[in-house]
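>>> pasting the structure only:
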């Protein structure tokens, strides 16, 4: 199973078709790279600008094998933080040093060059044409559109990838939830109960970081393996996000969360989508076919939908 989303909020036309195109890559990171290459998204070359007109991307990758995690932030010389994050994970066991999980700024940029990840100039990242830029600007005030992809294999190995350009007019050096372990993505396989969970989340980065939502949702699913997944996720979001005292300082319009959760139990696959915003465009593979969907929602409450996946 492979699934992709383009984040929660309001989006330009055709984003659901872009999700379908990304799924056809049949690879988690390549799917996100497809999204990073399209200026209609808030990642890679479509990233939001900082308050001084620069692009600082971020992204992360996590795999169930050894639960390895890698992330990059404040990256300004590459449109593919998703690929660079995976390179960071792949480099983890190359020597006996304690390898970093997160690289930011100049260090992340230098690592991109070292790993032969395609680099570019700031002008290439700021690539919106006039009409696309105008339309995106109207949307971004109510947009939390971190993109992501997840995959679960037939035998339960799983991985997740995430990428974001951050919030519009952010401070230079600001890091979002992509770079925090347990916040924006998760990938874990527990062979003793024949269950795997992976996810990629979008929303207000500060809220997601404070609540560690990805890890919280995953633990609730693993602790209730016999329960219906969508009900467990709904309960987890209500308890750990909606009612969390950690978010008391944030107004309701800011407390946005959504994304995709993939679950494999006893050989059966399920995908759950949820959010509390305008919409969540997504696509997923089900057997030999690719299906796309835009889950419409409301700013006033969460919506949830589950999809049974054929393999």
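Now that the structure is in, tell me what you want to look at. Predicted, not measured: the structure shown is a model, and the values here were computed from it.
>>> make it CA atoms for all contacts and neighbour counts henceforth
OK.
>>> can you get me a residue count around residue 99?
14 (other Cα atoms under 10 Å).
>>> and if you look at residue 140?
With other Cα under 10 Å as criterion, residue 140 counts 17.
>>> next: residue 305.
12.
>>> try residue 51
Counted with other Cα under 10 Å, residue 51 comes out at 12.
>>> distance of it relative to residue 169?
4 Å (Cα to Cα, to the nearest Å).
>>> got the contact list for stretch 47-54?
Under the contact criterion Cα atoms under 8 Å, 6 or more residues apart in numbering, stretch 47-54 has outside partners 39, 41-42, 55-57, 76, 122, 125-126, 164-172.
>>> how far out from the middle of the chain is it?
Put simply, stretch 47-54 sits 20 Å off its chain's centre (Cα atoms, centre = their mean, to the nearest Å).
>>> can you give me the strands for the stretch 51-200 of the chain?
Ranges of strands in the stretch 51-200 of the chain, per DSSP state E, counting those that start in this stretch, are 57-63, 69-75, 102-104, 147-152, 158-164, 185-190, 195-203.
>>> just list what the fifth one packs against, helices and strands only.
Contacting strand 158-164 under the criterion 3 or more Cα pairs under 8 Å, 6 or more residues apart in numbering; DSSP states H and E are the following elements: helix 28-36, strand 57-63, helix 81-90, strand 147-152, strand 185-190, strand 195-203.
>>> list of residues touching it?
Contact with strand 158-164 is made by 28-29, 32, 36, 42-44, 47, 57-65, 81-82, 145-152, 178, 184-189, 196-200, as judged by Cα under 8 Å, 6+ apart.
>>> presented hereafter is structure B, for comparison with structure A:
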């Protein structure tokens, strides 16, 4: 089972079907990898990789820009069996930061690399830097100009992307990737690369990926909170609903959450106008919504 999200916010009505379809395609590809490899981690990573390559979303190609007009990317992965994780933040342009986060997990020396250190790690492990012009879109430049001129808010509707997966043995994993906030200060790091905030996985409870206001998700520890509710006996949907309700009430947070438990039961919740998502289960056609 694979569930993905394409970011919480308020995607314009005319674009909602396309955002949902992108999530459906990513979830289906994640399930294909899950059935082929048996790895929940590889499935979650592959699903996010598909979304990073889709410029509709704020991750990888098409990611939003800092106030200096540059790309800085955040991504993380976590697997639930040993609770290993890997993450990068404030990463300069590389095509698929989620793959670099996966390499951090596999190497195992550290969990999180930042900025130039993340870039050096990536190059040392065979990843090639990208030409920024191949990853920066006209839409991202226009959005930055509007934000800096005070004509738009810094959020990016349909932004951060994430995936959770559960294999046939009940092993879970989560992955999340983002460009962050439009016009953010250089060096700002959101919740997505922080385990327990934007991404969390533990076979004893479940896995979750979050999207929304990064500073609020940091403070609340949204994904760990949801998984603690799973551990306490709530269903996946109950855990998602309660987490988003408390997130909004306690820190005035705005965002969304996808959750899966070890039985493959899912939860999807948001307190924003939209959060595109896709769901793929073995033996069923992949579905999507917003």
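The structure has been received and is ready for your questions. In this text the structure is predicted, and so the values were computed from the model without any measurement.
>>> could I get the helices and strands packed on strand 158-164 of structure 1 as TSV with distance to residue 132 of structure 1?
Formatted as TSV, those follow (distance: least, Cα to Cα, whole Å):
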stretch	distance to residue 132 of structure 1
helix 28-36	15
strand 57-63	19
helix 81-90	22
strand 147-152	18
strand 185-190	29
strand 195-203	22
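>>> want to throw the ones you listed into a markdown table with mean neighbour count?
Output for these, formatted as a markdown table (neighbours: other Cα atoms under 10 Å):
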| stretch | mean neighbour count |
| --- | --- |
| helix 28-36 | 26 |
| strand 57-63 | 33 |
| helix 81-90 | 26 |
| strand 147-152 | 31 |
| strand 185-190 | 28 |
| strand 195-203 | 30 |
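>>> which one of those lies nearest to residue 110 of structure 1?
Nearest to residue 110 of structure 1, of all those, is helix 81-90, at 10.8 Å by Cα to Cα.
>>> which bit of structure 2 covers the closest one?
Matched against structure 2 by TM-score structural alignment, helix 81-90 of structure 1 falls on residues 97-106.
>>> that stretch vs structure 1, mean deviation?
In the superposition with structure 1, the average deviation recorded for stretch 97-106 of structure 2 is 0.5 Å (mean Cα distance after the TM-score superposition for structure 1).
>>> contacts for that stretch?
45, 48-49, 60, 73-78, 84-88, 91, 110-112, 122, 125, 127, 175-177.
>>> with distance to residue 309 of structure 1 added, can I get the strands of the stretch 51-200 of structure 1 in JSON lines?
Shown next, in JSON lines, are the strands of the stretch 51-200 of structure 1 (distance: least, Cα to Cα, whole Å):
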{"stretch": "strand 57-63", "distance to residue 309 of structure 1": "21"}
{"stretch": "strand 69-75", "distance to residue 309 of structure 1": "26"}
{"stretch": "strand 102-104", "distance to residue 309 of structure 1": "33"}
{"stretch": "strand 147-152", "distance to residue 309 of structure 1": "11"}
{"stretch": "strand 158-164", "distance to residue 309 of structure 1": "15"}
{"stretch": "strand 185-190", "distance to residue 309 of structure 1": "18"}
{"stretch": "strand 195-203", "distance to residue 309 of structure 1": "14"}
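>>> among these, which is nearest residue 218 of structure 1?
Smallest distance to residue 218 of structure 1 across these (Cα to Cα): 6.2 Å, for strand 195-203.
>>> quick revisit: quick one: buried ones out of the contacts of stretch 47-54 of structure 1?
Buried subset of these (neighbour count, 16 or more other Cα atoms under 10 Å): 39, 41-42, 55-57, 76, 122, 125-126, 164-168, 170.
>>> and the nearest residue to residue 290 of structure 2 once chain neighbours are set aside, how many neighbours?
With sequence-adjacent residues excluded and distances taken as Cα to Cα, 6 or more residues apart in numbering, residue 290 of structure 2 is closest to residue 276, at 3.9 Å. Neighbour count of residue 276 of structure 2, defined by other Cα under 10 Å: 29.
>>> tell me the helices and strands packed up against the longest helix seen in structure 2.
In structure 2, with assignment by DSSP state H, the single longest helix is helix 13-37. Judged by 3+ Cα pairs under 8 Å, 6+ apart, the packing partners of helix 13-37 of structure 2 are strand 2-9, helix 40-52, strand 274-280, strand 287-289.
>>> of the ones you listed, which approaches residue 153 of structure 2 most closely?
Comparing those against residue 153 of structure 2 with Cα to Cα, the closest turns out to be strand 2-9 (11.4 Å).
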